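Peer 1: here are the coordinates; sequence isn't available:
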């Protein structure tokens, strides 16, 4: 297995971190999704416990999103019914609110909604530790319609209270290779809410900390560990391989989220029966599976319809959206327009130079110098202000950096009602103010 920057094998580094966890925390909870990362983390933790004679059980908590491959259900069932000498399973099947990004007409859905039992993708699991609407423990957090990220944090606090522990560690199987957000969770310079000086931890609340024991593993490390140690894993990954999904793109995610849409169409090839039930479960699933990754949903090179500017095309698309979605999106659209046309936004100096050499025809630009705020930036930046929101800044810099009407139109085409394509992070609660959304994002990270 590969080494860390300090020359320590990632397996050894993980075992050192687990030693700290079991030394400093009197309650350990492991968040298990059914994916490759949480699976290898669980196996590494169990190996550590057996090697060091740790007999006090850990809690393994799984949030079941109902709509998933049968292979994932089989793997979760195997995990939650094995090693019961070392784990207490908590398998949550409750109607929390989960974001849907396959339709502008249904912003969220609720797995295991008792009012829709006749169209559930699969029956409730029958195994130890399953919590459903018919057996919710006393004092359990509110769940019906609560956004899943918020609910997960509340369950973490509930497990801490129930344990009577002084400190609880929530082991989370994230790897920084997967995303910039995960990289920031470990390495951001302003990080202060952690246990002692261990940067691979993050404080959630009094006495409750997230811990990331495998944060420096690469995807190859995961599969080397599974192979060398003969660990069980979700065999869905074998099916992904057979249908040609690249190793780096193999993920277990809700098929109705943005990150799951690329795999949504695979259900038809891998599990046709499950696919048939998905189509009837959430509005827009069939359309997204057919047209996701095509121009119909803003993928690839989009051709501007004849007679339109990007602004007029965006306005046309805007008028086709449901009123509820427009109400949710409008504050963010106004915010980004004010940002770029009133206060000014920071661009890398290279992109700013490109704008100087090739300014847009429809908007004047003021170059206001280096940012004056206290934010630490690794790349030199320059603040620019546009006289009006530009129509199309293609070719002048990274798409994710420059604001224009083209970028907004693509959000509408892609059912991106959260406007992540315009730089807005995912919020945990709808209709909250931007300040609260940013605070929530910091908690998630």
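Peer 2: Okay, I see it. Here the structure is a predicted model, which means the values were calculated and not measured.
Peer 1: drop to CA atoms for contacts and neighbour counts, all remaining ones
Peer 2: Will do.
Peer 1: ok, residue 293 to residue 260 distance?
Peer 2: Separation of residue 293 from residue 260 (Cα to Cα, to the nearest Å): 12 Å.
Peer 1: packing partners for the helix or strand where residue 90 lies?
Peer 2: If you go by DSSP states H and E, residue 90 is part of strand 87-92. Contacts defined by 3 or more Cα pairs under 8 Å, 6 or more residues apart in numbering; DSSP states H and E place strand 87-92 against strand 58-63, strand 130-131.
Peer 1: what's the angle from the longest one to strand 87-92?
Peer 2: Relative orientation of strand 58-63 with respect to strand 87-92: 20 degrees, computed using axes from the mean of the first three to the mean of the last three Cα atoms, to 10 degrees.
Peer 1: in the helix or strand just after strand 58-63, what's buried?
Peer 2: Proceeding N to C from strand 58-63, the next assigned helix or strand is helix 70-80, under DSSP H and E. Using 16 or more other Cα atoms under 10 Å as the test for burial, helix 70-80 gives 70, 71, 72, 73, 75, 76, 77, 79, 80.
Peer 1: before we move on, what about stretch 77-97?
Peer 2: Neighbour-count burial for stretch 77-97 flags 77, 79-80, 86-97 (criterion: 16+ other Cα under 10 Å).
Peer 1: just stretch 315-329 next, same as before
Peer 2: Buried residues in stretch 315-329, counted by 16+ other Cα under 10 Å: 317, 318, 325, 326, 329.
Peer 1: let's bring in a second one:
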């Protein structure tokens, strides 16, 4: 499938209405994935309004990350009340889910709603907190696994969709998530769809071709409600392109941590107590700070990028260093089998495209990219991780790459 942009003979708003109407015509069960952010809010407004016109019911999925702004929680509650007449089920998820903590090498992952921890806030009474509610739920499962299993469960062997309000213009990762030619589509002329689970459930991205200006133009013209947190961000001087509302501790999301300190100091104090590295992240994770190797990276004098990699690994806690060694060893061995030795550096190696080099590996370590997504890895399933780690430690010895005494 070509990744070239094709100009449509209609504006993005009209195209989105057509996509939503097609979804109602084609798939009998519809769930809207809602985060409280501007994109998913636009999508929920449009889907719910069309559901009213068609006298149809929809469901909504909201993942509550525990450490979230009060404005976001209030906005989600207001949207839930606004469209209660068309919302059949509102799945407000407050279950322990594991995701990345890009602020700490001692706790490179964290669980929201983790049992035995002092939570940042209490979940609402109507939230789903019982682990037995979903038959597929496993303690501390990753967010990615939960969403995939939820789509399969929601379909229940019948045609269904989870509608997701991501835009290709927002980041290269989101562009690739939609434009990748390897994904199975509902049909060749529906590039804004992809299979979700086992052929019964589909992801639909109705606003995938909107730009940020399109989103705010729609809010201005429609007068519909949006998360008031964006007004506070604007007053705090945050550029439009950096206004993000999602789980707070990932490599991209951590850039907005300082806002918690400014807007909600009491919640900020609870977050510092709750999650390792939050306090330093609030100081050093700003959009223009190079502390975490977000854009530019540098190495100490007298070091190559390969030797700097060894120094960084040596400085880490042993479990974290072993985890990275496993990933890096697989990465290096894959290229060696193809007759290619990874160079110290090459042009474009610290951009979005995976161009192999030791400098790129260093950036992964500095960026606390625990699952090494920049090296084209994805998270391991928790249930298999221990066995995977033991097997890879043996493989490193066999390959002679980053052995534990290196």
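Peer 2: Thanks, I have the structure now. Just so it is clear, the model here is predicted, and its values are computed rather than measured.
Peer 1: would you format the helices and strands packed on strand 87-92 of the first structure as a markdown table with distance to residue 203 of the first structure included?
Peer 2: Formatted as a markdown table, these follow (distance: least, Cα to Cα, whole Å):
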| stretch | distance to residue 203 of the first structure |
| --- | --- |
| strand 58-63 | 19 |
| strand 130-131 | 26 |
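Peer 1: so which of these comes closest to residue 350 of the first structure?
Peer 2: strand 58-63 (44.1 Å; Cα to Cα).
Peer 1: the closest one versus helix 70-80: what angle between them?
Peer 2: Using the same axes, to 10 degrees, the direction of strand 58-63 of the first structure lies 160 degrees away from that of helix 70-80.
Peer 1: which ones are touching residue 73 of the second structure?
Peer 2: residue 36 (Cα atoms under 8 Å, 6 or more residues apart in numbering).
Peer 1: distance check, it against residue 218 of the second structure.
Peer 2: As for residue 73 of the second structure, its distance to residue 218 of the second structure is 22 Å (criterion: Cα to Cα).
Peer 1: now residue 184 of the second structure
Peer 2: Residue 184 of the second structure sits 31 Å away from residue 218 of the second structure, going by Cα to Cα.
Peer 1: returning to that earlier point: can you tell me which of the buried residues of stretch 315-329 of the first structure are in helices?
Peer 2: The members of these that map onto helices under DSSP state H are 317, 318, 325, 326, 329.
Peer 1: what do we get in the second structure for the third one?
Peer 2: When the second structure is aligned by TM-score structural alignment, residue 325 of the first structure is paired with residue 320.
Peer 1: ok, its match to residue 326 of the second structure distance?
Peer 2: Going from residue 320 of the second structure to residue 326 of the second structure by Cα to Cα gives 10 Å.
Peer 1: ok, residue 184 of the second structure next?
Peer 2: As defined by Cα to Cα, residue 184 of the second structure lies at a distance of 31 Å from residue 326 of the second structure.
Peer 1: those two: which is more packed in?
Peer 2: The neighbour comparison of residue 184 of the second structure against residue 326 (other Cα atoms under 10 Å) goes to residue 326, with 22 against 15.
Peer 1: pretty sure the more buried one contacts residue 393?
Peer 2: Yes: under the criterion of Cα atoms under 8 Å, residue 326 of the second structure makes contact with residue 393 at 6.6 Å.
Peer 1: ok, the residue nearest to residue 317 of the second structure when sequence neighbours are not counted - contacts?
Peer 2: Leaving aside its sequence neighbours, residue 317 of the second structure sits nearest to residue 106 (Cα to Cα, 6 or more residues apart in numbering; 6.4 Å). Contact partners of residue 106 of the second structure, counting by Cα under 8 Å, 6+ apart, are 276, 317, 320.
Peer 1: could you find the closest non-adjacent residue to the residue positioned nearest the centre of the first structure?
Peer 2: Residue closest to the average C-alpha location in the first structure (Cα atoms, centre = their mean): residue 259, at 7.6 Å. In space, and not counting its chain neighbours, residue 259 of the first structure is closest to residue 253: 7.0 Å by Cα to Cα, 6+ apart.
Peer 1: corresponding residue for the one you found in the second structure?
Peer 2: Using TM-score structural alignment, the equivalent of residue 253 of the first structure in the second structure is residue 246.
Peer 1: secondary structure class for that match?
Peer 2: Three-state call for residue 246 of the second structure (DSSP: H, G, I helix; E, B strand; the rest coil): coil.
Peer 1: contacts only, for it.
Peer 2: Here residue 246 of the second structure is in contact with 35, 37, 253 (criterion: Cα under 8 Å, 6+ apart).
Peer 1: residue in the first structure matching the second one?
Peer 2: Same thing as residue 37 of the second structure. Aligned by TM-score structural alignment, residue 37 of the second structure pairs with residue 35 of the first structure.
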